[in-house]
Every structure is written in C-alpha cells, then in structure tokens.
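# Kindly generate the corresponding structure for this input.
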Amino acid sequence: MTIPTALASFAVVAALLTIIPGMDTVLVLRTAISQGRVPAFAAAGGICTGTMVWGVAAAVGASALLAASQEAFLVLKLAGAAYMAWLGLSMLIKSFRRVPRASAPDVAPAMAEATGQPRPPIGRSSWLTGITCSLLNPKVGVFYMAMIPQFLPPDAPPLLMGILLPTVHSVEGILWFAGIIAATHFARRWLQSPAVSKVTDRIAGVVLIGFAAKIATDRN
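Sure thing, here's the model as predicted:
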C-alpha cells in the first residue's frame, strides 16, 4: 500500500463517518442557527482540531496506551459524557427562559459568567466548545486507534500518517460543516424566531443528553 492509496482509501471511510449524524453535527447546526456563520465555523474548526489531536495521538501510540488502560478509558468516557450532558442541559434550561432573545447565548462562556469573569470572544468560545467535545469523545479516539494501523504503509513514518490521515478527515469535515452552515444561513431568520429557537435548543439539548447517556453506558 502506498501513501496515496492509503489516503484515498481512508478518505472513503472518513467520509462515511463524517456524514453520519453525530454530536459534532448537532453542535455546528445549533451554533449556526443561534449565533451565525462565524461562531459555527469556529466550532467546526475546534472539532477538526480535536480530530487532528486524536489522529496524531493514535499514530504515536497514545491511543493504544489509553485502550490498554481500562481506568483511563473509563475516566475519559465519563468526562466526555458529563460535558455533553452539561451542554444539553444548558440548552434545555435556556430554552425555558421567558426573556426574548435574538440569538441563543453560547454555552461555553457559562462558567465564566458564573464566576464573574469577562466573557471570551464568541469565536474563541465556540472553538473551545468544539475542541472540548472532540477531545472528550472516546469514540473518536477508538476510531483512530482502530483505523490508523490499517492505513499505515510499511515505509511511511507513523507520525506523518498520523498528520495526513486526520487532515483528510478534517478537510471532509469542514466541507460537510460548510454545507450545513450555508444551508442554515439562508433560513436563519426563520430559525432564529423565539419559538423556533426554543424548539431547536430543546431538540439539540435532548440529542446531546442522549449521546451522553449512550457514551456513558456503552461497554465498548
């Protein structure tokens, strides 16, 4: 297997994973509806950054070490589930507030608000939300731990492939998210109406809590 062949084969697998609805799609869609294109692209960038970190970690063996330690995997899994549940609950709680809003506040600065600290820029907070969701999702780590060894040519440096493979995945992800964000932008005025915003926040919140429950109870 050559490097171009490995990249092409991996691109097919990664494309299928990208278009399957997941918590990353929910996060980007909700951000696009409630805040607009720039924060949505920032969240997508954070998700792809986390993907790159997982890919490099898998290539150098960090993910294999994580898989060998059931305790470490359990801690990561529960942390990811807790964070997703917190995001979902934040959306649900805010959707029941009676104050009118032009756009839903970002859930990432909630901790800063609680402690009285100044809110970070929207783009940065959305990026942090995206990368946190990605890094605390053990399914991404397991995917790369299982997939990268299958696409490592014998003469290719593992670190190089650990960069190239998630780069392919990230490019596909950005293209997919860009399509979602563009489609959402045209309908944003309708989607941002108070009634619709509440419904979308509640749906997104329930979906994220569902993902959290699935991750927390999954024995694999």
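
# CA atoms for contacts and neighbours, from now on please.
Fine.

# quick one: residue 148 and residue 162 touch, right?
Yes - counting by Cα atoms under 8 Å, residue 148 does reach residue 162; the two are 7.4 Å apart.

# what touches both of these two?
The contact sets of residue 148 and residue 162 overlap at 55, 58-59 (Cα atoms under 8 Å, 6 or more residues apart in numbering).

# which one of those is nearest residue 100?
Taking Cα to Cα as the measure, residue 100 lies nearest residue 55 of the shared contacts of residue 148 and residue 162, at 42.2 Å.

# Assign the closest one to helix, strand or coil.
Classification of residue 55 by DSSP: H, G, I helix; E, B strand; the rest coil places it in helix.

# quick one: contacts for it?
Counted by Cα under 8 Å, 6+ apart, residue 55 has contacts 141, 144, 148, 162-163, 165-166.

# how does it look with 7 Å?
By Cα atoms under 7 Å, 6 or more residues apart in numbering, the residues touching residue 55 are 144, 162-163, 166.

# ranges for the helices of the chain?
Secondary structure of the chain (DSSP state H): helices at 3-19, 23-34, 37-59, 62-68, 70-95, 110-115, 122-135, 138-147, 158-186, 188-191, 194-217.

# Grab the nearest non-local neighbour of the residue nearest the centre of the chain.
Residue closest to the mean C-alpha point of the chain, counted by Cα atoms, centre = their mean, is residue 24 at 3.6 Å. In space, and not counting its chain neighbours, residue 24 is closest to residue 47: 7.0 Å by Cα to Cα, 6 or more residues apart in numbering.

# Second chain to compare with the first, below:
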Amino acid sequence: MDFITVLSFLGVAVLLTLMPGPDNLFVLAQSISQGKKAGIATALGLCSGLIVHVAAAALGISAIIYQSAIAFAIVKYAGAAYLLYLAWKSFREKESGLTLNDQKSLNYRSLYKKGILMNILNPKVSLFFLALLPQFVDQSMGHVPIQMLVLGVVFMLQAIIIFIVISFFSEKVRNLLLKSPRISKRLNYIQGTLLGIIGLNIAFSGNK
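Purely as a prediction, here's the structure:
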C-alpha cells in the first residue's frame, strides 16, 4: 500500500464523510442543541466507535454479521431503538429552553459514551468498511488486516477533523437561534426530530 493509494483513500473518505448520514447529523444535532463542545465530545465518541467497526472488518467479523440476518437485525434495531429513545428524551425537554451558559453543566463523558454506543449499534458502518477497505488493500504486500487497520485510522482522523468543523459551524447556527426566545425553546425539539429521523432511517434500512 503506497502513498498514492492512501491519498486516494483519503479523498474518497472525505467525500463520504461529508455526505449526509447518521454520524454527521448526530454531531449537528448535538452541536445545535448544546454547543460545539457537546458536538466535539460526541464526534470523539463516534470516531472511537469506528475502531470497533474497522477491527471487525479487518478480522472478518463484519462478514459474519452480514451473513446472519438475525445478528444484523438485532444490532440494527438496537441502534434504532437507542436513537429513538434519545429523541424521546429531547422531546420531553423541548419546552425547557436553552441559554448560552447551559454548556457549562454538560456531562461531556456521557456525550462521548453516547457517540460510541450510537456508532457501534449501527451495523451499516461495519458493512461500509467491509465493502470499502478491501478496495484499497494491496494483496501482494500481505498483512491485509494491518493494511485495513491503517486505512481505518486514516478514515477516523479525517472524520474527527470534519466533525469538529461541523461542530463549530453548528454552534454559529445555535447562537443565531438563541437570539430568538421562541426558537431557543425549540432547540431540543429540533434535536429530537433529527435523532428520530436517524433512528427511523436505520430501522427501515435493509442490509444490502
């Protein structure tokens, strides 16, 4: 695996990360509702979860899950249920209102754990790596699992950078929304809606 291959993979990874999907929408939702630090904590959790998926793809575990309809369904519906639960919690708090000082009381460790759990419970991520990583592996060089792990680290690093940028951008939007008391009381509602959409998308997606 040479430098050109890694660079090509990086280009593809950036394009795929920028496409609207569960992870960047989750970061967007957390950043708008709770600020950029919350978004960054969530992003770090999501990217930590990628380690599990990359390792699963490198060791062939993803292929086993993909071949087992029951295993795939269990992971998929568990992930969807978790996101819908988070959406429900947001809707319950939709009238509480938010201020710029709310960020001081946030539990960033909890947000980090949410990011990890949300990512691990999305089997589509494992299948994504299972399909993508082998295309950039040089079979002649051997050590295929190690090559896949290296590519996974590259993907994770660029994802962290992009998610952090999304977090900063989203807080700008948040600050504009907070200038309107009526809208600020609906930020949790916005977050709940986004989480609900992500959860339903995972629940009704297939395994192909």
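
# Max pairwise distance over the contacts of residue 55 of the first structure: which two?
Distance extremes for these: the farthest pair is 144 and 163 at 11.6 Å, using Cα to Cα.

# what about those two, which has more around it?
Applying other Cα atoms under 10 Å to residue 144 of the first structure and residue 163 shows that residue 144 carries more neighbours, namely 23 against 17.

# just to revisit the earlier point, so which of the helices of the first structure is nearest residue 104 of the first structure?
Among the helices of the first structure, helix 23-34 comes nearest to residue 104 of the first structure, with 5.0 Å by Cα to Cα.

# That closest one vs the second structure, average offset?
Compared with the second structure after fitting, helix 23-34 of the first structure has a mean deviation of 2.2 Å; criterion: mean Cα distance after the TM-score superposition for the first structure.

# Show residues contacting that helix.
Contact with helix 23-34 of the first structure is made by 39-40, 43-44, 47, 103-104, 180-181, 184, 188, 191-192, 204, 208, 211, as judged by Cα under 7 Å, 6+ apart.

# quick one: that helix to helix 158-186, angle?
40 degrees (axes from the mean of the first three to the mean of the last three Cα atoms, to 10 degrees).

# between helix 23-34 of the first structure and helix 122-135, what angle do the directions make?
Interaxial angle of helix 23-34 of the first structure relative to helix 122-135 (the same axes, to 10 degrees): 160 degrees.

# Which part of the second structure matches helix 23-34 of the first structure?
Using TM-score structural alignment, the residues of the second structure aligned to helix 23-34 of the first structure are 22-33.

# what's the offset of that stretch from the middle of its chain?
Centroid separation between stretch 22-33 of the second structure and its chain, computed with Cα atoms, centre = their mean, to the nearest Å, is 8 Å.

# for stretch 161-175 of the first structure, same thing?
Between the centre of stretch 161-175 of the first structure and the centre of its chain there are 14 Å (Cα atoms, centre = their mean).

# What's the average distance for that stretch when superposed on the second structure?
Stretch 161-175 of the first structure sits 1.7 Å off on average (mean Cα distance after the TM-score superposition for the first structure).

# Around the closest residue to residue 88 of the second structure other than its chain neighbours, how many other residues sit close by?
Distance criterion Cα to Cα, 6+ apart; nearest residue to residue 88 of the second structure, sequence neighbours excluded, is residue 192 at 6.6 Å. Close neighbours of residue 192 of the second structure, defined as other Cα under 10 Å, add up to 27.

# What is the aligned counterpart of residue 192 of the second structure in the first structure?
In the first structure, residue 192 of the second structure lands on residue 205 (TM-score structural alignment).

# Tell me the buried residues in stretch 35-50 of the second structure?
Neighbour counts using 16 or more other Cα atoms under 10 Å place 35-50 of stretch 35-50 of the second structure among the buried residues.

# got it, and stretch 136-153 of the first structure?
Applying 16+ other Cα under 10 Å to stretch 136-153 of the first structure flags 136-138, 140-145, 147-148, 151-153 as buried.

# do stretch 195-202 of the first structure as well
Neighbour-count burial for stretch 195-202 of the first structure flags 197-202 (criterion: 16+ other Cα under 10 Å).

# for those residues, which one is nearest residue 11 of the first structure?
Nearest member of those to residue 11 of the first structure, counting by Cα to Cα, is residue 200, at 31.5 Å.

# how many neighbours does the closest residue to that closest one other than its chain neighbours have?
Counting by Cα to Cα, 6+ apart, residue 30 is the residue found nearest to residue 200 of the first structure once chain neighbours are left out, at 7.2 Å. Neighbour count of residue 30 of the first structure, defined by other Cα under 10 Å: 24.

# residues near residue 154 of the second structure, how many?
Using other Cα under 10 Å: residue 154 of the second structure sits among 16 other residues.

# That one and residue 5 of the second structure, how far apart?
Here residue 154 of the second structure is placed at a distance of 12 Å from residue 5 of the second structure (Cα to Cα, to the nearest Å).

# any residues in contact with both of those two?
Counting by Cα under 7 Å, 6+ apart, residue 154 of the second structure and residue 5 have no common neighbour.

# quick revisit: in TSV: the shared contacts of residue 148 and residue 162 of the first structure, plus distance to residue 112 of the first structure.
TSV is the format used below for these (distance: Cα to Cα, whole Å):
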residue	distance to residue 112 of the first structure
55	30
58	33
59	35
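
# which among these gets closest to residue 87 of the first structure?
If you rank these by distance to residue 87 of the first structure using Cα to Cα, residue 55 comes first, at 24.8 Å.

# Would you quantify the distance from that closest one to residue 129 of the first structure?
19 Å.
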